[in-house]
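**Student:** how does the following fold in three dimensions:
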Amino acid sequence: MAFLTIPNVKIKGIACAVPKEIETLDELECFAPGEAEKVKELTGIKQRHVSPDGMVCSDYCTVAAERLIEELGWEKESIDCLVYVSVSRDYIEPNTATVIQGKLGLPQTCYTIDVPMACSGYCYGLSVVGSLLTLGNMKRALLLVGDTPTKIMSRLDKTLWPIHGDCGTASAMEYDTTAKPLFFNLNSDGSRKEAIIAPSSGVREPITEESLKMVELEPGVIRNKTHVAMDGMGVFSFTISSVPKNIKELCEHFNLEMTSVDYLLLHQANEYIDEKIRKKLKFEKEQVPYCIHEYGNTSSGTIPLTMASQIRENIDGKPFKCIMCGFGAGLSWASVYMEAEAIKVLPVIEY
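**Tutor:** Here you go, the predicted model:
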C-alpha cells in the first residue's frame, strides 16, 4: 500500500554538511560559448559545492551527525539505529551505515542498514526510520541522507555535471508518544529504470575495459558506462505529471488541507521543474524555498539542505507544517506531511 501513517515519531534535529570547495557554471569546460548562461537561467543554478578527492558522502554525513549529536546532548550509547540513504556508498560490501557506526563510536547494539535511493531518498528514509521507531522498541535513531553525485558523473557531460553538487545530512529522530503522525504517499515504477541509470555500476553489468571507455554521444556529452545517464525529457514529463498528483493524493487520502501548510519542500531537481509543480499546486513563492542556486541538485540531500540553508530562522525550534516531496531515479517518488514542534536546525556546515 502506498499510504502510510506513522505515529509516535518526531524529528529532533537536522544538520547538513557540504564541501568547502565551490565550482561555478562559468568555469566548466563542457559548455560551448553562451551555454552556461542558458543553463543558469533555466535551472536557477549558479554554483555547486564539489567534494575534493578522498572525500565522499559518508564523510559529510559523519560530520553532520557528530555536530548534531553534540548539539542535542545525546549520549552515543542511547542511539539504537542508523540508516544511511544514498547511492554514494563507500563499498558494495560492507554496507556504509555500519562503517559510519564504527566511525561515530556508536554501540555494537546499533541497528545499521543502507537504503540505496537517490532523489526520493529523504522521504523514503523517514518512512524506514519511522517504521523502526514507532513501536518504541528503539528510542533514538540517526537518518543520514545525501550524495556525492560528482563521484559518479562525467565532468564532460553538460546534461548532468553542471546541475549536481555534493552534501551529507543527518536527521535525529526519536520515539515520542506526543508526536503528531507522519503521513506518507510512496510510489515507484521500475519499468522506467532506464530514465536515470549508471549501467555498469553493479553486478548486472560488471565494469570492463570496454565500459570504461569515454564516448562522445553528442557535442558536450562525453561519458562512459559507469557514469550516470539521464533521459532529460522523460524525467521532465514524469515529474510534472506524477509529483503534483502524488501530493494531491496524499492530502485527499488523509483529509489534509493543503492551504494550512507553511512550506512545500521539494527535491531541488531544477528551478524550472519545481516552479511548474508549485504553480500546479497553487502554492505561493515564499512557501516553496530553493537552495538550488547555491548548492545545485544534491540528490537525496536536497530537502534537509533546503531547510537548513533557506528557512532555518523560521523553523528552528518553532512549530510548522510542511509537505516534503522527493522524486527521481527508480523511478521513485514520495511525499510526506509533517507537523513539527521544535526541531533543532543547525546552520550549514562547510567542511
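**Student:** drop to CA atoms for contacts and neighbour counts, all remaining ones
**Tutor:** Will do.
**Student:** mind listing the helices for the stretch 51-200 of the chain?
**Tutor:** Along the stretch 51-200 of the chain, counting by DSSP state H, counting those that start in this stretch, helices occupy 57-72, 96-104, 121-133.
**Student:** identify the residues contacting residue 28.
**Tutor:** Residues in contact with residue 28 (Cα atoms under 8 Å, 6 or more residues apart in numbering) are residue 162.
**Student:** can you redo the helices of the stretch 51-200 of the chain as a markdown table with distance to residue 321?
**Tutor:** A markdown table is the format used below for these (distance: least, Cα to Cα, whole Å):
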| stretch | distance to residue 321 |
| --- | --- |
| helix 57-72 | 22 |
| helix 96-104 | 30 |
| helix 121-133 | 15 |
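**Student:** now those in CSV, with distance to residue 250 and mean neighbour count?
**Tutor:** Formatted as CSV, the helices of the stretch 51-200 of the chain follow (distance: least, Cα to Cα, whole Å; neighbours: other Cα atoms under 10 Å):
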stretch, distance to residue 250, mean neighbour count
helix 57-72, 30, 22
helix 96-104, 30, 18
helix 121-133, 13, 24
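**Student:** right, so of those helices, which gets closest to residue 219?
**Tutor:** helix 57-72 (30.3 Å; Cα to Cα).
**Student:** so which of the helices of the stretch 51-200 of the chain is nearest residue 216?
**Tutor:** helix 57-72 (28.3 Å).
**Student:** just how off-centre is that closest one within its chain?
**Tutor:** Helix 57-72 has its C-alpha centroid displaced from the chain centroid by 16 Å (Cα atoms, centre = their mean, to the nearest Å).
**Student:** now do that helix: which elements does it pack against?
**Tutor:** strand 9-18, helix 96-104, strand 140-147, strand 167-175 (3 or more Cα pairs under 8 Å, 6 or more residues apart in numbering; DSSP states H and E).
**Student:** just want the angle from that helix to strand 167-175.
**Tutor:** 50 degrees (axes from the mean of the first three to the mean of the last three Cα atoms, to 10 degrees).
**Student:** that older thread, how about the helices of the stretch 51-200 of the chain, which one is nearest residue 325?
**Tutor:** helix 121-133 (6.8 Å).
**Student:** let's see this one next, to set against the first:
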Amino acid sequence: MNFNFIGKKISSITSILPENESFFDDEISNYNFPPKKSRILKELMGYEKHRVASPNTLASDFIIAGFEHLFTNNIIEKDEIDAFIYVTQSPDYLVPQTSTIIQHKVGLKKDILCFDLNQGCAGFIHGLFQAFFMLENPKIQKVAIANSDVLSHKVNKKDRNSYPLVGDGGSIAIVEASKIKNEIFCFNQTFGENALAISIPAGGFKLPSTDATAKDFEDEDGNIRSLNNLVMQGASVFSFVQEYVPVMVDSLLKEAKLSKEEIDYFLFHQPNKFMLEKLADKMQIPHHKMPNNIVQNFGNGSGITIPLNICFNLSSDAKKNPLKVCLGGFGVGLTLSGIIMDLEKIPHLQLITLKESYANLTE
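**Tutor:** Below is the predicted model of the structure:
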C-alpha cells in the first residue's frame, strides 16, 4: 500500500539509553558453543557491546526521563503536545495502556489524545504514520511519538541467537506541520502468515506463563531458552528482508520519482550488521549511505533503532543540512514499512543516558 502526506516534519529527536553496557566477550561463557565459533559470529554480525537495562527498569522509565529532558531544556512545553503515541512491546501492564501512565507522570495536559501501539521493528515508522494522519486535523499541532522497549528482560542470557544483539532504550520524536510543503511518500505491507517468525510464545492469553513455560530447553541449533523468552527464526527473517525490502524501496522511489542516488541516507531498522551489509550490496547502495553500526554499539532496541541511528550517526549533518532520507522498518508482524521524506534541519538531536537511580525513583 502506498499513501502520501504533505507538509509534515520531525522537529526533535531524543534517544534515551541505559547506562549499563554489556560486552560480547564477557558473555561468551553463557553460550553452549565453543568460544572460537562465538567470536567468528561476533565478527560476522557486528556484535561488540549492547545497552542492557537493570531488571527493575521499565520501558516507560526511558520515556519519562526523555520528556523531563525536553521540558527542562525548554525544547518543548508540556501544553504544546496535542497527541501522544507510545509504541512498545514491553508495556507496564496489560491494562491500562502505558501512555496514560506516562501522561500523568510527566504532567501532560488532559486535553490530549493518548494511545499505545503494539509494534516492534517497524514501530517508529508506524508512529510516524499515525502522527501524519493526526496532523491532518488543524486542531492537532504537535505530536510526540515515543518508542521504548526492555526486551533484554524477555531474552534468555544463554540464547546466543538473540541475547548478543538485543538492546534496551527509548526515543521521543516531536512531529509537527511544516511551512515547506514537501510531499512524504509512505509504504506498508503486512505478512501475517509469518507472524510467529519473531515471537514470545508464552505470556499472552493463548498460552499464559506458568512454571512449565519458564523451563529452559535447548533448541536444535544449541540455543537455550524457555517459552517465556523471545525467539527469532533468523533465516526466515533474513530471507524476508532480502526479498521484500528492495521491492519496497523501488516502490517508494517510483512514487517519489527519485533515483537511489538522490537519497542522502537509507536509515533502516538495524537487526545486525551482516543483514544490512547484504541488503546494501543487493540494492547497490554504498555502505556509508546505509549506516549499520547500531547493534555494534547499542544493540537492537527494536523500534528505537531508526531514531537512534539519526541521533548517533547524523547528528552534526542533520542539525546543519536538510536531508532526503528513506526510512525503513521491517520485522515483527511480519511487517514492512517505509517512508521517503525530507528531514529539515533538526536543531534538537539528543542522546542521553537513563541513570539507574532515576529508574528506581519512577517505580
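**Student:** okay, the helices and strands packed on helix 57-72 of the first structure in a markdown table with distance to residue 187 of the first structure next?
**Tutor:** Formatted as a markdown table, those follow (distance: least, Cα to Cα, whole Å):
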| stretch | distance to residue 187 of the first structure |
| --- | --- |
| strand 9-18 | 22 |
| helix 96-104 | 24 |
| strand 140-147 | 19 |
| strand 167-175 | 22 |
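**Student:** can you say which of the ones you listed is nearest to residue 327 of the first structure?
**Tutor:** The nearest among those, by Cα to Cα, is strand 140-147 at 14.1 Å.
**Student:** I would like the residues contacting the closest one, please.
**Tutor:** 57, 61, 65, 78-88, 118, 121-122, 125-126, 129, 133, 166-175, 298-302.
**Student:** ok, average deviation of it from the second structure?
**Tutor:** When the second structure is overlaid, strand 140-147 of the first structure sits 1.1 Å from its aligned residues on average, using mean Cα distance after the TM-score superposition for the first structure.
**Student:** which residues in the second structure does that strand align to?
**Tutor:** Per TM-score structural alignment, the counterpart of strand 140-147 of the first structure in the second structure is residues 142-149.
**Student:** what's the distance between the aligned partner of residue 163 of the second structure in the first structure and residue 37 of the first structure?
**Tutor:** In the first structure, residue 163 of the second structure lines up with residue 161, judged by TM-score structural alignment. According to Cα to Cα, to the nearest Å, residue 161 of the first structure and residue 37 of the first structure sit 15 Å apart.
**Student:** between these two, who's got more neighbours?
**Tutor:** Neighbours were counted for residue 161 of the first structure and for residue 37 using other Cα atoms under 10 Å; residue 161 has more, 22 against 14.
**Student:** doesn't residue 148 make contact with the more buried one?
**Tutor:** No - Residue 161 of the first structure is beyond contact range of residue 148, at 11.5 Å (criterion: Cα atoms under 8 Å).
**Student:** before we move on, back to that, and residue 153 of the first structure, which of the helices of the stretch 51-200 of the first structure is closest to it?
**Tutor:** helix 57-72 (14.2 Å).
**Student:** once aligned to the second structure, how far is the closest one on average?
**Tutor:** Averaged out, helix 57-72 of the first structure is 2.6 Å away (mean Cα distance after the TM-score superposition for the first structure).
**Student:** which residues touch the aligned partner of residue 58 of the second structure in the first structure?
**Tutor:** Alignment note: residue 58 of the second structure maps to residue 56 in the first structure; criterion TM-score structural alignment. Contact analysis of residue 56 of the first structure by Cα under 8 Å, 6+ apart lists 88, 90, 148, 151.
**Student:** distance of the counterpart of residue 125 of the second structure in the first structure from residue 177 of the first structure?
**Tutor:** Using TM-score structural alignment, the partner of residue 125 of the second structure in the first structure is residue 123. From residue 123 of the first structure across to residue 177 of the first structure, the span is 21 Å (Cα to Cα).
**Student:** got a winner among the contacts of residue 56 of the first structure for most neighbours?
**Tutor:** Going by other Cα under 10 Å, residue 148 tops the contacts of residue 56 of the first structure with 30 neighbours.
**Student:** hang on, isn't that residue packed against residue 169?
**Tutor:** No - checked against Cα under 8 Å, the pair residue 148 of the first structure and residue 169 is beyond contact range at 11.5 Å.
**Student:** against residue 152 of the first structure, how distant is the match of residue 163 of the second structure?
**Tutor:** 10 Å.
**Student:** also residue 299 of the first structure?
**Tutor:** 12 Å.
**Student:** out of these two, which sits in the more crowded spot?
**Tutor:** residue 299 (31 against 17).
**Student:** which residue lines up with that one in the second structure?
**Tutor:** Using TM-score structural alignment, residue 299 of the first structure pairs with residue 302 in the second structure.
**Student:** any idea how far that match is from residue 169 of the second structure?
**Tutor:** Distance from residue 302 of the second structure to residue 169 of the second structure, by Cα to Cα: 9 Å.
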